[in-house]
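Novice: Please find the sequence and the predicted model below.
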Amino acid sequence: MTGSSSTSTDPAGGGTDSAGVADPDGAVSSGAGSAGVVVSVNVARTIVDGPPGGVESSGIDKRPVTGAVHVDDGGIVGDLVVNTAVHGGIHQALYAFQLADLLSWSTELDRQLSPGAAGENLTLDGVDCNLAVIGERWRIGGVVVRVTGPRIPCRTLPWFWGQEGRFVPRFAAAGRPGAYFAVERPGSMCAGAEVEVLHRPDHEVTVRDVFAWRMGRPELTPLISRAVDDLPPKLRDRLARAVATTTSGGDDGGQPAGSEP
């Protein structure tokens, strides 16, 4: 059972299903609870060169680690984050990606993408972080995290995957960006840890919804506004600008595919 499959809103305009909302200190009482597993915990130990004409260096090359890691409000202790203007920080302390999506891209690109290949700290199975609701709280091992939004791809990802041309729009069209998390309770976690959904906001706005909006779907602004209280500051500011522009008859909120957040 996925952590949020019963709550997702289709960015293309489909309907939603209801789901239970929990006491923040307990498991969701309806439709959730134990939802999946961490297949791999991944960190960058070395810095790699960035793409030509892009960032000079990157911490995207994350590799699986054995044993437990400690997680604080900045992420996994010992993980290298280089371009801190757009990566890391308390609202992007951890990044998760689906094992199924790595396998799917491996087939589509004819290139083996192992856990960590998307630059993710957590490779997940059995819980779909793309369908997680913004503000949803998970317990992973001894750590409590909160879903804050999608990863917005830049030039580094297609370069790291050996792709040329218009890969970022292709990645955007797939609608499977992975999710960022803030750390609400530090602790330890390891590969094999269960993912348990503790609390799910009732606005039903998912990571995939916000991703679609950020990648050029300003008509989703009213939907995203339902999640304003659970958005991190940068997204909240962007939403405020989008609402103001929409009110004045402009067109804002999204961005050209491939630009930085």
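Specialist: That came through fine. Numbering: from 1, shown residues only.
Novice: from here on, contacts and neighbour counts on C-alpha atoms
Specialist: Will do.
Novice: how about the strands in this structure?
Specialist: Assignment of strands within the chain using DSSP state E yields the ranges 34-43, 48-49, 57-58, 63-64, 69-72, 75-76, 94-98, 122-125, 137-140, 143-150, 179-185, 187-189, 194-199.
Novice: Looking at the ones you listed, which is nearest to residue 164?
Specialist: strand 48-49 (16.8 Å; C-alpha to C-alpha).
Novice: One more to weigh against that first structure:
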Amino acid sequence: MKGEIITLSVGKPKTFDWNGKQVSSSIGKTIVDECFLTFDSFTGDGVANEDFHGGKERAVCFYPYEHYAAWEKQFNVKLEPPVFGENICGTGWLEKDTYIGDVFSIGDAIVQVTQGRIPCNTISKFNHVPTFLSRIVETCYTGYFMKVLKEGKIESSSQIVLLERKQEDISVWEATKVMLLDRKNKAEVERMLKLEDLAEDWTSRFQKALQK
């Protein structure tokens, strides 16, 4: 199966005025036709909150385009990608169909899925939908992050091709569900910790969950 890129987007943090409060965020990205992906990030991309975004294991943020129609219907709004601050809005690789450790080629680059995304209320503020964050958490339709195994140019016409599947036990959706909703379930947390290709940040968070 191959996925298609709907939008390829990059952007540095900007200052937004939300209810009279100045907030820095890179959620408002700009669509581009092509961009070079380094081990750290796309050229011209950046993050404001380094606790949840950025770093080598979160160099690429992907969001499935298939979710857009459902969100539009649920909230009665028009959503034009990339409203989740994603670098790639693409088809074919939903959280339930994608597994931690999956390796993809996208253009000249090769990337590997490392973790789901931990969303923040910036999504609600940016889209003017107060309940957006809570619904994303409830559904675990968060999108996910990838690290870069091979740098290269990606074009908006590039396909997203699965090269290798390291395991078929834990999907991105399952891992995200445990992280966001079920961290008190020690058996599930221990299962997550067996993932060799899980991002260090999530490994640390799961380890801390076991200690509580």
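Specialist: Looks like it came in fine. Remember, it's a predicted structure, so these values are computed and weren't measured experimentally.
Novice: Dump the strands of the first structure into CSV; add mean neighbour count and distance to residue 244 of the first structure as well.
Specialist: Below are those laid out as CSV (neighbours: other C-alpha atoms under 10 Å; distance: least, C-alpha to C-alpha, whole Å):
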stretch, mean neighbour count, distance to residue 244 of the first structure
strand 34-43, 23, 38
strand 48-49, 15, 40
strand 57-58, 17, 35
strand 63-64, 20, 43
strand 69-72, 19, 36
strand 75-76, 24, 34
strand 94-98, 26, 30
strand 122-125, 26, 36
strand 137-140, 26, 30
strand 143-150, 26, 21
strand 179-185, 24, 26
strand 187-189, 19, 40
strand 194-199, 25, 31
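Novice: Can you check which of those strands gets nearest to residue 211 of the first structure?
Specialist: If you check each of these against residue 211 of the first structure by C-alpha to C-alpha, strand 143-150 wins as the nearest, at 5.6 Å.
Novice: Can you lay out the strands of the first structure as JSON lines showing distance to residue 112 of the first structure?
Specialist: Putting those into JSON lines (distance: least, C-alpha to C-alpha, whole Å) gives the following:
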{"stretch": "strand 34-43", "distance to residue 112 of the first structure": "16"}
{"stretch": "strand 48-49", "distance to residue 112 of the first structure": "19"}
{"stretch": "strand 57-58", "distance to residue 112 of the first structure": "20"}
{"stretch": "strand 63-64", "distance to residue 112 of the first structure": "14"}
{"stretch": "strand 69-72", "distance to residue 112 of the first structure": "26"}
{"stretch": "strand 75-76", "distance to residue 112 of the first structure": "25"}
{"stretch": "strand 94-98", "distance to residue 112 of the first structure": "15"}
{"stretch": "strand 122-125", "distance to residue 112 of the first structure": "15"}
{"stretch": "strand 137-140", "distance to residue 112 of the first structure": "27"}
{"stretch": "strand 143-150", "distance to residue 112 of the first structure": "23"}
{"stretch": "strand 179-185", "distance to residue 112 of the first structure": "22"}
{"stretch": "strand 187-189", "distance to residue 112 of the first structure": "26"}
{"stretch": "strand 194-199", "distance to residue 112 of the first structure": "26"}
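Novice: Residue 212 of the first structure reaches residue 176, doesn't it?
Specialist: No: using C-alpha atoms under 8 Å, residue 212 of the first structure is not in contact with residue 176, being 9.9 Å away.
Novice: Who has more neighbours out of those two?
Specialist: Per other C-alpha atoms under 10 Å, whichever of residue 212 of the first structure and residue 176 has more neighbours is residue 212, with 26 against 21.
Novice: counterpart of the more buried one in the second structure?
Specialist: Aligned counterpart of residue 212 of the first structure in the second structure: residue 177 (TM-score structural alignment).
Novice: any idea how far residue 56 of the second structure is from its match?
Specialist: Distance of residue 177 of the second structure to residue 56 of the second structure, computed by C-alpha to C-alpha, to the nearest Å: 23 Å.
Novice: before we move on, the earlier item: separation between the match of residue 212 of the first structure and residue 76 of the second structure?
Specialist: On the measure of C-alpha to C-alpha, residue 177 of the second structure and residue 76 of the second structure end up 26 Å apart.
Novice: for residue 119 of the second structure, same thing?
Specialist: Distance, residue 119 of the second structure to residue 76 of the second structure, by C-alpha to C-alpha: 21 Å.
Novice: What segments of the stretch 1-150 of the first structure are helices?
Specialist: Assigned by DSSP state H, counting those that start in this stretch, the helices in the stretch 1-150 of the first structure fall at 99-109.
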